[in-house]
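> My questions concern the predicted model and sequence given below.
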Amino acid sequence: MDSKKLRRILEERLKQSHRSFKFDRERDELRIENEQSGKGITVSLPGIVAKWHEKKEKAIDEVIYYAEEALSVMGADHSLAAQEKNVFPVIRSTSFPKEAAEEVPFFIDKHTAETNIYYALDLGKTYRLIDEQLMRKEGWTKEHIREIAQFNLRSLKTDVKTDEVAGNKFYFLNTNDGYDASRILNDKFLKEMFERAEGEMTVSVPHGDVLIVGDIRNETGYDVLAQMTMSFFTSGHVPITALSFLYEEGKLEPIFIMAKNRTVGREDE
């Protein structure tokens, strides 16, 4: 599989009478647009090719699914006021796009040196990131969106699965509701996990559909954590960061982990 072949497959499977395709050869990106609204999505091909070598056709099926869901809601009239219960914060990497395709800035809050907070209107099978244009149309302030999103986030389940490796405990939150990584913003949940920890507590959000809490009780735990987060990071549909965070006194501090059981540095937020 290469970008040229992948491009042909995506164009064939996403083809509809009202859609057009634009290929950016320099960036190796394919844009799919609705000709009636002028709105669309841009897909980076190299990342999908890499996933294809690991997941084969499943990697392409995932892209098709998310593309169809995203394109189906573009141009629709969305109301925040009518759907307050469906507004949630979402964690994304700092390299994630800062504006919509129409060059309208998203509403973004800084989180850590590795992550930013976006805000989304959940539409069922997909979501729309809240941008400044939608905020002006609805007359919503940033403070109001933050308040509503945090309230809704606290209503989400925080059930975790536990695994123990070399004397270290790891807790996995993976509900696949689209907001697993967002639980890193739930202060009550993090404080409860901190009280359970016997060693140093770490929090990882390698991609959007998982959150990992580590109770690191010995040096081997850091090696396990590094390998685990990198594996999740490379396999996730929406990668966030392969770095983990130390959690203490309500604060998250990104850490760098080297092999041979060494934590070699911490990055200030």
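Here it is on my side, so go on. Residues are numbered from 1 along each chain as shown.
> use CA for all of it now, contacts and neighbours both
Noted.
> wait, what's in contact with the closest residue to residue 99 other than its chain neighbours?
Once flanking residues are discounted, residue 99 sits nearest to residue 105: 4.0 Å by C-alpha to C-alpha, 6 or more residues apart in numbering. Counting by C-alpha atoms under 8 Å, 6 or more residues apart in numbering, residue 105 touches 98-99, 131-132.
> try it again with 10 Å
For residue 105, the contact set (C-alpha atoms under 10 Å, 6 or more residues apart in numbering) comprises 97-99, 130-133.
> what's the distance between it and residue 72?
As judged by C-alpha to C-alpha, to the nearest Å, residue 105 and residue 72 stand 21 Å apart.
> State the distance from the residue most central in space within the chain to residue 244.
The centroid of the chain falls nearest to residue 208 when counting by C-alpha atoms, centre = their mean (3.2 Å). Relative to residue 244, residue 208 is positioned 14 Å away (criterion: C-alpha to C-alpha).
> Helices along the chain, start to end?
Counting by DSSP state H, the chain has helices at residues 3-14, 45-55, 57-73, 132-138, 142-154, 187-196, 220-235.
> putting a second one here so we can go through both:
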Amino acid sequence: MDSIKMKNELQKRLAHPERTFEYDRKNDQLRIEHSETGKGITISLPGIVAKWQEQKEKAIDEIVYYVEEGLQALKGDAELSGKEKKIFPVIRSTSFPLNTNEEVPFIYDDHTAETRIYYALDLGNTYRLIDEQLLKKEQWDEQRIKEIALFNVRSLSTEMKTDRVAGNTFYFLNKNDGYDASRILNDAFLKEMNQKIIGKMAVAVPHQDVLIIADIENDTGYDILAQMTMSFFASGRVPITALSFLYEEGELEPIFILGKNKKR
């Protein structure tokens, strides 16, 4: 499977009378648009091809589902009023766009050197990132959105699975509700976890559907965490960062693991 074959397969699976397709050969991207509104989704083909090598049809099924839900969300006129309980923060990498395809700025906050906070309206199977145009239409201010979103994320389950490897403990949160990584913004939860930690507390959000908290008790723990985070980052539908963070005094600091038992 190469990019051209993948492009053809996706066009066949996503074909619809109201959609147009545009292939950007230079950047190896496929854009799917609603022909009347011009709104659409751009996907990078090399990443999907790489996933196909490992997951075969599952990789194509996932991206088709993602595009279908995304296009459906773009069709409707989203409303915030009366849907306050459906507003959540989402974590993205700092390389994620600051504007919509129509150049409307998203509502966002800086988080760490590797991550940024965006705000989303949950639509069920997908969500819409909140932008300035939607705020203006609803006559809401940014602070209101941010306060509601952070309040809502604190209401989400923080039940975790545990694994003990080479004398280190790893906790995994994977509810697949679209907001697993968002739990990193629940300060009370992080402080509670910190009370359980024997060694050093590290946190990772390799993609949107997982949060990892590590109790690092020896140097080997850093190597395991780095390999684990990279593996999750490579397989995630919405990758965020392959770096981990040390959690100290309520602050998150990126850690760079340079090789066996070496960090800075």
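Nice, thanks for sending it over. Only a predicted model underlies this, so the values are computations on that prediction, with no experimental measurement involved.
> circling back to that earlier point, any quick ChimeraX command for the buried ones out of the contacts of residue 105 of structure 1?
Buried residues within these, by 16 or more other C-alpha atoms under 10 Å, are selected in ChimeraX with:
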select :98,99,130,131,132
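> Of the contacts of residue 105 of structure 1, which are reproduced in structure 2?
Retained contacts for the contacts of residue 105 of structure 1 in structure 2, judged by both residues aligned by TM-score structural alignment, their matches' C-alpha atoms under 10 Å, are 97-99, 130-133.
> Just give me the neighbour total for the residue lying closest to residue 122 of structure 1 once chain neighbours are set aside.
Closest residue to residue 122 of structure 1 apart from its sequence neighbours, by C-alpha to C-alpha, 6+ apart: residue 86 at 5.0 Å. Residues lying near residue 86 of structure 1 (other C-alpha atoms under 10 Å) number 18.
> Pull the contacting residues for residue 86 of structure 1.
Counting by C-alpha under 10 Å, 6+ apart, residue 86 of structure 1 makes contact with 80, 120-124, 127, 148-149, 152-153.
> Give me the buried entries from the residues you listed.
By neighbour count, with 16+ other C-alpha under 10 Å, these hold 80, 120-122, 127, 148-149, 152-153 as buried.
> Could you measure from residue 101 of structure 1 over to residue 117 of structure 1?
In terms of C-alpha to C-alpha, residue 101 of structure 1 sits 19 Å off from residue 117 of structure 1.
> between the helices of structure 1, which one is nearest to residue 39 of structure 1?
Closest to residue 39 of structure 1 of the helices of structure 1 is helix 57-73 (C-alpha to C-alpha; 8.2 Å).
> in stretch 7-22 of structure 1, what's buried?
7, 10-11, 19-21.
> what's the closest of the buried ones among the contacts of residue 86 of structure 1 to residue 50 of structure 1?
Nearest member of these to residue 50 of structure 1, counting by C-alpha to C-alpha, is residue 127, at 25.5 Å.
> That closest one pairs with which position in structure 2?
Alignment note: residue 127 of structure 1 maps to residue 127 in structure 2; criterion TM-score structural alignment.
> Isn't that match up against residue 67?
No. Using C-alpha atoms under 10 Å, residue 127 of structure 2 makes no contact with residue 67, being 12.0 Å away.
> what do those two both touch?
When contacts are counted by C-alpha under 10 Å, 6+ apart, residue 127 of structure 2 and residue 67 have residue 73 as shared neighbours.
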